[in-house]
Structure formats: structure tokens, C-alpha cells
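*Asks:* Quick one, what's the 3D model for this:
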Amino acid sequence: MAPKFGTSGLRGLVAELTPELISDHVSAFVSACPTGTGLFVGEDLRPSSQRIAAVVIAAARDAGLNVTYCGALPTPALAQIAMSAGAAAVMVTGSHIPADRNGLKFYLPSGEISKADEAAILANLGHAPETATRGTLRYYAEAGADYISRYRQAFGGAALAGLRLGLYEHSSVARDLLHHILLSLGAEVVRLARSDVFIPVDTEAVDPTTREQLAEWCATYRLDAVLSTDGDADRPMLTDATGQVIAGDVLGVLTSMALGAKVICTPVSSNSMVDMVHDFTAVTRTKIGSPFVIAAMEEALTQEPGAKVVGFEANGGFLLGFAAEGPAGALPALMTRDAVLPIVAPLSLARAKGQGLAELVATLPARATASDRLTETPTEASAAFLAHLSKDASVRAEFLAPFGQEQTLDRMDGLRMTLADGNVLHLRPSGNAPEFRIYTEAETLDAAAILLEQAMNTIRIKLRGF
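*Replies:* Sure, this is the predicted structure:
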């Protein structure tokens, strides 16, 4: 696919992310957006990231910016240190997509770029800023330590005491930092499946083989949970003691409750249980993607400064919009997707209540979600298929015949069809990869999984005609 902006920054095939294209986008970013005290640069562990980071650094210095290189670290850790320094940032990451693809995620000194900022960057392509002075370069190795301190300060040294946790390391850029964080909170950690080859773990669509492995680890090592992240650690994965993956939007609800949040901003794809939790005073639904969630959070804070507002996505990425208090101390706001908070907060909450994660989840309203994606699906085919379904109710009725009767339709982001029995089938193209996303919701996890499997099989066949 040709490099383009999606829901998480610029993405494209590595072969097409040429030095010229990367430099052009960095120069356009510098021209179009505020950069504050300079630029912080980080990268994930895919093979191409270090090379791309070097191009980003050179382009930023040529534009006159002083650059701080942080090396390999989680996206939220880079965002935290850059914002605390009043600086912009660029993270080189393709997140959960395969290693033959990569991308750039841009941050202002105030946080993630908006859709308006994205448009301004695109409008400035081909117009390199003129500068007489080349920027400086320094290496800062303490960004990871600052990130560890964030969680130790808020949760304390005994928050996870007595828990035996499996850390599925694979090629997550957070694998070593997560180990340190868990140990600093009192947990016993079993390190699992570290890989020198990049593995594109999608925490929103965990494949059956991985699910079997998670359950096997829990049984073999007598674990209370297994945890992990995607490649750049802005999306969490957490299981209960049986190895059952807890959906990201359920982790979002639990984390919101643990922090005392009142105003929730979350995409239309998130589990509707959030609307049933009495702890929350307002729930705003958005299109899918952190820029839309952040815009809703900022609007909520404009209307009510000081509101206890948070955001989360179905992938589990959690955005903290207020200065919260953890069990042991302050937890500053961090309005970018984070994977560590929605891992640590539910584990800490369950321990404090004397429950396992499965027991804690069982206290929530009985709504379950499942999701997966059809990979290598051209965006044009996805768009044509959804346009076909959108034409009229009779077309959708024919498609939905194996699943149920349409009751309501939401076109905010793709097609979200609520059926007469209360089940939900939500279809949309990925915003940053040639993939077709399918989300389901039902009263039980088994029912959601069955609906997902049926929908995947049906849509796989239907897409061949587009």
C-alpha cells in the first residue's frame, strides 16, 4: 500500500518509506506544527525502525530542531518524556502490523496530532523549511526509567504483591520495561517467548494458536495472569488465570473504575457495557482512532474543566485526561494510548478486592465482545463491499439472514448493525493497514465468538466479488 495517514499516523510498506518521503513528512511536520523546545525521537524493535529513525533525526536537524534520541522505547514513554520537556516527538513504529510495514507517529508538545494537524502536514509536503543553523543531537537513555517511576509512584511497591504473572515478551518494545515495572510493584514474573524476530501481535485480534499458548502457560507455570502488548506498547493484552484474554474495552471499563473516572470517551466499536456502569456520569461515542477519542476528551474538558475524563479503545489503549490518584500516589494525565495502565490497574484492583481477574470481570454487566480481521484485503474492496451493504435495507437483510434481523444501524464508522436479539455485528476497513475489521457483541463470550466466526467465513467469501 502507498504510505498514507490512517488512525495512528503515517503508515506504509517499508520499501515505499523512502528517505525522501520520510524527510518530506518530517519537514512538513516542522513547518506546519508547533515543536516547542525541540524533537524527541523513539523507535520500536522492527528491523527497519532504526534506519528510519536516523532519517527522521537528520531531517529534523536540517530543519533547525534540536533532537533528543531516546532509542527503543514504548510510544507512551516517548510521549510522556517529550510532553514533560515541552517538546514535539516522532515515534517510528508500525504498531501491530507486519514487519514489512512501518510508520511515523507525530506528537505536538501538547500531545498527539489532531486531524486538523494531519491536514496541515499534508498541505506542507514539498515545502522544506529554510534554516541557517543545523540542530543539535543528544541521546537520552532515561526515558524508560521515567516511565517506570510513573507506575511505581502511583501504585506502590506492594500493588501486585503475591501475584505470579507471565510476561509474554515476543518483540514488544516494552518487554524489559514491563518486567521492571511488574517487579517494582511486587509481582513475581515469569518471562515467556522472547523473540529476536519481529512478531506482529494484534491485541485486538488474538489468533487461536496464541490463545492456546496463553492457556498452556497459565496451567504450566501456575500463573494468575499473562500479559503483553503490541509492538510499540500502546495496546495491552491481559488474560485471567485460565489464559482467557480479557477484551481491551473491558480492561478500559475496569481501569476507569479503578481510577474513579466519571466521563468516558470511547469509539462506537467498544463494548456497550460501558453505558451500563453506574459509576460513570457520561459516555461519549466517537469514530475509531485515538485522534477522535482525544478530540472528545478535549471537548469534555472544555465544557467542564477538571472533569475526571478518560478515553479507551476496543484495542485496550487507555488515555488518561486528568490527574488521577493511584493506591500509593499521584498519576499525572497522559492523553495518548498507553498499554501499561490498563494492565496494572485491573490487576491491582483485583488484588485489592481479594479476587482473581475472572471474578472481577464477572461483576460487570453481561456483555462480551470479540473481534478479528481479514488481512491482505485491499481498501478498495472493503469500501466497495460496505457501499454495497449500505445501499438499502433489503441488501443488508439478505446478508444478515444467517445472523438475525437488523434492528438499528449506526454508520458513524463503518456499519454497526444491532440485531433483534441484541447481538451486534460491526464491519469496517482498517484505517492503517489493508485489513477488514469485524467486531461482534453478545451476552456471552461464546455467543460473540460464534457470531464472529460465522461472520468471518461469510465475509471472506463475499469479498471475493469486490
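*Asks:* Only C-alpha atoms from now on, for both contacts and neighbour counts.
*Replies:* Noted.
*Asks:* Which residues are in contact with the closest residue to E443 other than its chain neighbours?
*Replies:* Once flanking residues are discounted, E443 sits nearest to R367: 4.6 Å by Cα to Cα, 6 or more residues apart in numbering. R367 makes contact with 271-273, 441-445 under the criterion Cα atoms under 8 Å, 6 or more residues apart in numbering.
*Asks:* From R373, how far off is R367?
*Replies:* 21 Å (Cα to Cα, to the nearest Å).
*Asks:* And for A89?
*Replies:* Remark: distance between A89 and R373 (Cα to Cα) = 30 Å.
*Asks:* try G156
*Replies:* 38 Å.
*Asks:* more crowded one of these two?
*Replies:* R373 (22 against 17; other Cα atoms under 10 Å).
*Asks:* can you pull the buried residues of the helix or strand hosting that one?
*Replies:* Here R373, judged by DSSP states H and E, is contained in strand 368-374. Within strand 368-374, the residues scored as buried using 16 or more other Cα atoms under 10 Å are 368-374.
*Asks:* okay, those residues in CSV with distance to S228 next?
*Replies:* Converted to CSV, the buried residues of strand 368-374 look like this (distance: Cα to Cα, whole Å):
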residue, distance to S228
A368, 21
T369, 19
A370, 18
S371, 18
D372, 18
R373, 20
L374, 23
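*Asks:* among those residues, which two are most distant?
*Replies:* Within the buried residues of strand 368-374, two members stand farthest from each other by Cα to Cα: A368 and L374, at 20.8 Å.
*Asks:* hang on, the earlier thing: out of the contacts of R367, which are inside helices?
*Replies:* L445 (DSSP state H).
*Asks:* Next, the second sequence, to be compared with the first:
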Amino acid sequence: MKVFGSSGTRGVVGEEFTPEFVSRVAAAAAATWDAERVALGRDTRTSGRTFADAAAAGVTAAGVDVERLGVVPTPSLVRYCEVEAVPGVMITASHNPPEFNGVKLVGDDGIELPVNRLEVVEDRLLAEEPTTVSWDRMGDSRRVPDANDEYVAEMLEAIDRDAVAAADLTVALDPGHGAGALTSPEFFRELGCDVVTVNAQPDGHFPGRDPEPVEANLDDLGRLVRAADADVGIAHDGDADRAIFFDEAGEYVEGDASLAALAARDLGEGDTTVAAVNVSQRLVDVCEAAGANLELTPIGSTNIITRIKELWREGESVPVAGEGNGGVFFPDYRLVRDGAFIAAKFLELLAERGATVSEIVAPYEDYTNVRENLSYDSDDQLDAMLEAAEAYADAADAEPDTKDGYRLDYGDAWVLVRPSGTEPKVRVYAESADPERATSLARDVRETLEAAKADAAT
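*Replies:* Sure thing, here's the model as predicted:
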């Protein structure tokens, strides 16, 4: 695909990402769907209203009515699509910086479009097929004010509220000024938790931190956990489809460790879980212990969703899936990454075990992960770095997995290099039980790519 990446389509506002482009994407989707109505939501980004207006114009111009949900987490829009049996358009760039925005497309089954259906929309978009109907067939627009209330109410019914409330937990929450600021504080209070917050004012400038919930952006949450003597810290990204945790001492918990803990709780013999090619050995260990199968896909929610649906058609049980970035699926509830629901399942785990966060994740703390991001300014630089990555993989003493970039497994460690599907960056991941080994592997690959990039710039 040329337009849709690993999780929708995104770009820098005013450059490749314009109102005209968004209108065309929405119109192509509406013309492809056999639907009379389309749901439309957005996150808190300052450009969100403009792009939501553009998407609404594209949809109504294609002769389809628009139901405008306003600012909602992506899982809130997804829930609305499933319940109302309508497809949806979500204006969000998820974890990307504030200068970005994007579009996610959701089917009338309440599931983000899989790869094959995105390709149909993309083909129509790139072919520039007409989508505008005559003046007397254009769609209408109406506002839906209560989508978030219904989203929270449904989640409350799906979580063991009594167990969580009995655990008497104090939750430190950082929604990162994103859409989760409108739903997660209320949700965790309704679960019976004491909730303290930071960066909980919806603000598309993201003044407190960048939307991506990585350790470098979450110092405020660590301090809040310690100051409030909280039992757990929870952070979301811009559209609240991810949850990252801090332990009771205010220490960052690797997303791979929390994924492993959640998977260990739900996976049984004969089950299957789905993860991306940057999967941690932690999840591999959990699957081996449970007698469960592990399926790997290219990185990104779209690819994981596509594979889960294929496994369902084959009669496989997939109780949990996801990536180590805080994006976990519980498909038996809904096939969506939902930051609030992920966090609530983690609270259930704390309540059931009567344990602290550090105790819960302790079995999965024996690995060190290193992640490097290398930006590029031109296609020539990108091509040079990928050519260098291929040469590095060919020369390595390991068989490369080329499902998504180049992954090299050495037995005691692995390293992966791949271009980002959402940003102009090449990402390098490394993991080992030996911190120095992981750091050395990542550094070696990074230096190789940096040299290739420098040569391409001269």
C-alpha cells in the first residue's frame, strides 16, 4: 500500500497532510462502503476540527450521512461503529507529535479495516474515481453527544468492578492531553479507584508532554506516583488506544513486560496469540510455558487485526494479542486496542493476585530492550539506510526474518531494523538478557545506518 501504513495514514499538517487529502480519503472510503451513515470522531489535536470538517465534507459529498461524535478515544468510535453497525472515520495521529494528524478507517463490524479492505479504498483513491453525487443526493450531518458516556458504561460492565474496588487502589493517570482525558479519569473512579492526574486537560498543543507514552516523556507520571503514593501509574497516547504502566515506586514498566503479564493470565494450552516481529522473548517464554502458539506479523495494529481475523476463520482461539508499545488486544471483548480497558485488565490482575505492580512484572524483567530512531530527510537517505540494513543482515551470523524489515536472532539476543510506517524514521530494536549485548547490537546497527545516511547526503 502507498497511502495506508501500519495504522492508517498520517502526515505533517500543511505538508503532505492537507484538508483536501483527508476529504478525498473520506470520500473514497464512503464511496467504497455500502452504508447510509458514517461515524466520525477525532482526538484533541489543534488541527482535528479542520480535518474532521474536511472528512465530513468528503463523506456527505459522496451521498452518505455523517454522525459526528466529536472528541473521542479511538476505541469509543470503534464501539459506536460496532453497536450502530456503521463504518467510521477517526481523525488522529495517535502517538505522533502535535504537528501530525492522520486518518483511521473502521468497518461496520467495529474493527479497523484490515489490509485487503484498505487496499480497495486506496485503489479507488489513487485512481481518482469520481465520488461526488448530485446536489439532491448529498448526505446530511448530525452530532452524537453521548458516545463517550456509552463507551465508559459498557467497559464498566466488562470489568470485575467489585474486585478492583475491594483492592482499594490509587491510580496515577497521565492521559497526555489526549482524548483519554475525557473518559479515563471517570472510568477509573467508577471502578472504585482513587485517581490523581497529570496532563489531564484536553489540549491539542500537548503542553505537558508529547503524545507517545515512552519513558522519556513520562517523568511527570513517575513523580506523581511517588508523590501520591499511588499503587500504579497509567499513561495513554493521543487517541487512548494504548496503556503504559509505572510501578508503585514510580518506575517505568516495559510495555513488553506488562504484555507478558497480561498474556500469562489469559493464555492456555492450544490458544494462539499474535504479535509483531519486534516481539520480546518475554512473550515467547509465556507462550512456551502455557503451551500456546505465537503468530508474528509485520508491525502495526492493521497487520495484527488482519491476522487475528484470519485465525478466527480457522477456528483458533485468540484471547490476547498485541505489541510491547502498550497496544494490547482482548479480542473476546472487542478487536481494538483500548488503553482504558487494557489498564483495567491490569488492575484486575493486581486485585486477583493481591500483589504490587513490581511483583506482577518481576518474572518478565530479565531482558533489556534498546530502541533507536534514525530520522531521514529524503528518499535517497531512506534507500541508503535500507540498503545498508540489507547488507548488514546478509553478512550477519544469523538467518534474517524479512517479514518486516530485517530481524536477526542470535540466540542470546536479537536486533530488528525497519522503516517506520507512521513517521520519516528508521527504527532499530534490540533485546537481550545482557544489557551490554543489547546496547552493543543496537549501536552497531545504528552506526552502520548513520554512515550510509551521511554518504547519501553528500
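*Asks:* TM-score of the superposition?
*Replies:* For these two chains in superposition, a TM-score of 0.88 is obtained (TM-score structural alignment, normalised by the length of structure 2); 439 aligned residues with a Cα RMSD of 2.5 Å.
*Asks:* And the buried ones among the contacts of R367 of structure 1, selectable in PyMOL?
*Replies:* To isolate the buried members of these in PyMOL, using 16+ other Cα under 10 Å:
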select buried, resi 271+272+273+441+442+445
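*Asks:* Sitting in strands, which of the contacts of R367 of structure 1 do you find?
*Replies:* Cross-referencing the contacts of R367 of structure 1 against strands under DSSP state E gives 441-442.
*Asks:* Ignoring the adjacent residues along the chain, who's closest to the residue of structure 1 most remote from its centre?
*Replies:* Distance to the chain centre peaks in structure 1 at A132, reaching 38.9 Å (criterion: Cα atoms, centre = their mean). Nearest residue to A132 of structure 1 in three dimensions, chain neighbours excluded: G64, at 7.5 Å (Cα to Cα, 6+ apart).
*Asks:* thought the one you found was touching G135?
*Replies:* Yes. Using Cα atoms under 8 Å, G64 of structure 1 is in contact with G135, at 4.5 Å.
*Asks:* re the thing from before, distance from the strand holding R373 of structure 1 to structure 2 after superposition?
*Replies:* Superposed on structure 2, strand 368-374 of structure 1 shows a mean distance of 3.3 Å to its aligned residues (mean Cα distance after the TM-score superposition for structure 1).
*Asks:* what's the offset of stretch 148-166 of structure 1 from the middle of its chain?
*Replies:* How far stretch 148-166 of structure 1 lies from its chain's middle: 22 Å, per Cα atoms, centre = their mean, to the nearest Å.
*Asks:* what does it contact?
*Replies:* By Cα under 8 Å, 6+ apart, the surrounding residues in contact with stretch 148-166 of structure 1 are 177, 180-182, 184-192, 217-218, 222-227, 325-331, 341, 347-348, 351-352.
*Asks:* same thing but 7 Å
*Replies:* Under the contact criterion Cα atoms under 7 Å, 6 or more residues apart in numbering, stretch 148-166 of structure 1 has outside partners 177, 181, 184-192, 223-227, 325-331, 348, 351.
*Asks:* among those residues, which ones are buried?
*Replies:* Among those, those scoring as buried are 177, 181, 184-189, 191, 223-227, 325-327, 331, 348, 351 (criterion: 16+ other Cα under 10 Å).
*Asks:* My read is that V328 of structure 2 contacts V336, right?
*Replies:* No. In this structure, V328 of structure 2 is not within contact of V336 by Cα atoms under 7 Å, at 8.2 Å.
*Asks:* who has more neighbours, those two?
*Replies:* V328 (29 against 24).
*Asks:* which residue in structure 1 lines up with the more buried one?
*Replies:* V328 of structure 2 maps onto F318 in structure 1 when the alignment is built from TM-score structural alignment.
*Asks:* And A261 of structure 2, by the same measure?
*Replies:* So, by TM-score structural alignment, A261 of structure 2 is matched to L254.
*Asks:* Apart from its neighbours in sequence, what residue is nearest that match?
*Replies:* With Cα to Cα, 6+ apart as the criterion, L254 of structure 1 has its nearest non-adjacent residue at 5.8 Å, and that residue is P346.
*Asks:* So which bits of the helix or strand hosting that neighbour are buried?
*Replies:* Applying DSSP H and E as the criterion places P346 of structure 1 in helix 341-352. By 16+ other Cα under 10 Å, the buried positions in helix 341-352 of structure 1 come out as 341-351.
*Asks:* That one vs structure 2, average offset?
*Replies:* Superposing on structure 2 and averaging over aligned pairs (mean Cα distance after the TM-score superposition for structure 1), helix 341-352 of structure 1 comes out at 1.7 Å.
*Asks:* before we move on, the earlier item: residues contacting the strand holding R373 of structure 1, please?
*Replies:* Counting by Cα under 7 Å, 6+ apart, 204-205, 247, 271, 435-445, 448-449, 452 sit against strand 368-374 of structure 1.
*Asks:* what comes up buried for the following helix or strand past that strand?
*Replies:* Downstream of strand 368-374 of structure 1, the next assigned helix or strand under DSSP H and E is helix 379-390. Across helix 379-390 of structure 1, burial judged by 16+ other Cα under 10 Å covers 379, 381-383, 385-386, 389-390.
*Asks:* can you pull out the helices in the stretch 201-350 of structure 1?
*Replies:* Taking DSSP state H, counting those that start in this stretch to define them, one finds helices in the stretch 201-350 of structure 1 at 208-221, 248-259, 290-303, 341-352.
*Asks:* so what secondary structure elements neighbour the second one?
*Replies:* With contacts defined as 3 or more Cα pairs under 7 Å, 6 or more residues apart in numbering; DSSP states H and E, the packing partners of helix 248-259 of structure 1 are helix 341-352.
*Asks:* Give me the angle between the helix it packs on and helix 248-259.
*Replies:* Using axes from the mean of the first three to the mean of the last three Cα atoms, to 10 degrees, the direction of helix 341-352 of structure 1 lies 60 degrees away from that of helix 248-259.
*Asks:* After helix 341-352 of structure 1, which helix or strand is next?
*Replies:* Scanning onward from helix 341-352 of structure 1 (DSSP H and E), the first element met is helix 357-362.
*Asks:* next one: that following helix to chain centre, how far?
*Replies:* The chain centre lies 23 Å from the centre of helix 357-362 of structure 1; the measure is Cα atoms, centre = their mean.
*Asks:* Identify each buried residue in it, please.
*Replies:* 357-358, 360-361.
*Asks:* from those, which is closest to E118 of structure 1?
*Replies:* For these, the nearest to E118 of structure 1 is V361 (37.8 Å; Cα to Cα).
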